[in-house]
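Chemist: Here is the input, now give the coordinates:
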Amino acid sequence: MEVHVILKVGQSLASTTDATALIVVRAPQGEIALTCGGAEMVAGRAGLGDGSGIDPERRSGTLLGKRYVDEETGLEVLCTKGGDGSLAIDDRSLQVKEAKPLPSSD
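Modeler: Coordinates of the predicted model:
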C-alpha cells in the first residue's frame, strides 16, 4: 500500500531499499506517493536499504547530482546520494532533467 504525503521544498528523503537520498527542489501541490526501487521513500538524509529489496522492474538506478522531474505533478528532486533503485510516482518513472543550453557569447 502506497502512502501519499505532502512534500516540502528543502525536505530530505531517503530510500528504504538502497542508499538513494534526495532533496526536494520543487514540491507538487497535493499529496503524492514517491517511491525508490518500488518502495516508498521516507524522511531522512541517508538510504536505509542494502539493495536486496528492490523491485527488479525498478532497478535502473539514480545518479548523484542529477535532478529528477515529474512533469505531471511538478515534482523536482536532486539526488544527493545515488543508488540502484529508480524513482517513481504512482508507477510512473521520474525522468532526468535535461540541462538547458547556455546562450552563446559571440
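Chemist: going forward, measure contacts and count neighbours with C-alpha atoms only.
Modeler: OK.
Chemist: Would you quantify the distance from the residue nearest the centre of the chain to Leu102?
Modeler: Central residue of the chain (Cα atoms, centre = their mean): Leu87, 4.6 Å from the mean position. Remark: distance between Leu87 and Leu102 (Cα to Cα, to the nearest Å) = 28 Å.
Chemist: Tell me who's in contact with the residue lying closest to Arg26 once chain neighbours are set aside.
Modeler: Spatial nearest neighbour of Arg26, chain neighbours left out: Glu76 (4.8 Å); criterion: Cα to Cα, 6 or more residues apart in numbering. Counting by Cα atoms under 8 Å, 6 or more residues apart in numbering, Glu76 touches Val24, Val25, Arg26, Ala27, Arg67, Tyr68, Val69, Asp70.
Chemist: do you know how far Glu76 is from Glu40?
Modeler: Plainly put, Glu76 is 16 Å away from Glu40 if you go by Cα to Cα.
Chemist: To check against the first, give me the structure of this:
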Amino acid sequence: MKPRIGQTLASTVDETTVIVVRAPGTDVRITCGGAPMCDAREKPGTAGGPDPAQAGGTLLGKRYADDELGLELLCTKAGQGTLAVDGRPLPVKAAKALPASD
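Modeler: Next up, the predicted model:
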C-alpha cells in the first residue's frame, strides 16, 4: 500500500487506529499485531487477536516513525498490537528537546 498524508489506518486484529503524518513515496507494508492495516473506512472488524510475538501495544497520542523511510504515524486509538513497517517494529518518536531559556 502507498500511504497518503492524512489517511486513517485501522488494525484488523485489535482497536489500534493511526493517522499518517508523513508518508514515503513508495509502497510499504504497514502492520499492527502482525496483520496488515487497512483504510479505516474499509475496516472489516477485528478478527482474532494480535500475534503474541507482535503484541507490544500502541500508546494513544504517541507518534511512531521510521526516519529512514520517511514514515510517521500518530496513534489516535490505542491497542494491543505492535506497529511495524516492512516487518520492522516502529519505535515511538522521541520528543524534541526544547531550547534552553537562559
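Chemist: ok so, going back, so the residue nearest to Arg26 of structure 1 sits in a helix?
Modeler: No - remark: Glu76 of structure 1 does not belong to a helix; assigned using DSSP: H, G, I helix; E, B strand; the rest coil, it is strand.
Chemist: Trace it over to structure 2, please.
Modeler: Mapped onto structure 2 by TM-score structural alignment, Glu76 of structure 1 lines up with Glu72.
Chemist: how about the nearest residue to Asp70 of structure 1, chain neighbours excluded?
Modeler: Nearest to Asp70 of structure 1 is Leu94, by Cα to Cα, 6+ apart, at 5.3 Å.
Chemist: residue in structure 1 matching Asp27 of structure 2?
Modeler: For Asp27 of structure 2, the residue aligned by TM-score structural alignment is Glu31.
Chemist: That match touches Thr73, doesn't it?
Modeler: No - taking Cα atoms under 8 Å as the definition, Glu31 of structure 1 is not a contact partner of Thr73, at 9.5 Å.
Chemist: so what corresponds to Ser104 of structure 1 in structure 2?
Modeler: Under TM-score structural alignment, Ser104 of structure 1 pairs with Ala100 in structure 2.
Chemist: That match - how many residues pack around it?
Modeler: Neighbours of Ala100 of structure 2 under the rule other Cα atoms under 10 Å: 5.
Chemist: Can you name the helix or strand that it falls in?
Modeler: Per DSSP states H and E: Ala100 of structure 2 is located in neither a helix nor a strand.
Chemist: which residues touch it?
Modeler: No contacts exist for Ala100 of structure 2 under Cα under 8 Å, 6+ apart.
Chemist: residue boundaries of the strands in structure 2?
Modeler: Secondary structure of structure 2 (DSSP state E): strands at 8-10, 17-22, 30-32, 35-36, 38-39, 63-66, 71-77, 83-85, 88-89.
Chemist: For Ala21 of structure 1, what is the corresponding residue in structure 2?
Modeler: Using TM-score structural alignment, Ala21 of structure 1 sits opposite Thr17 in structure 2.
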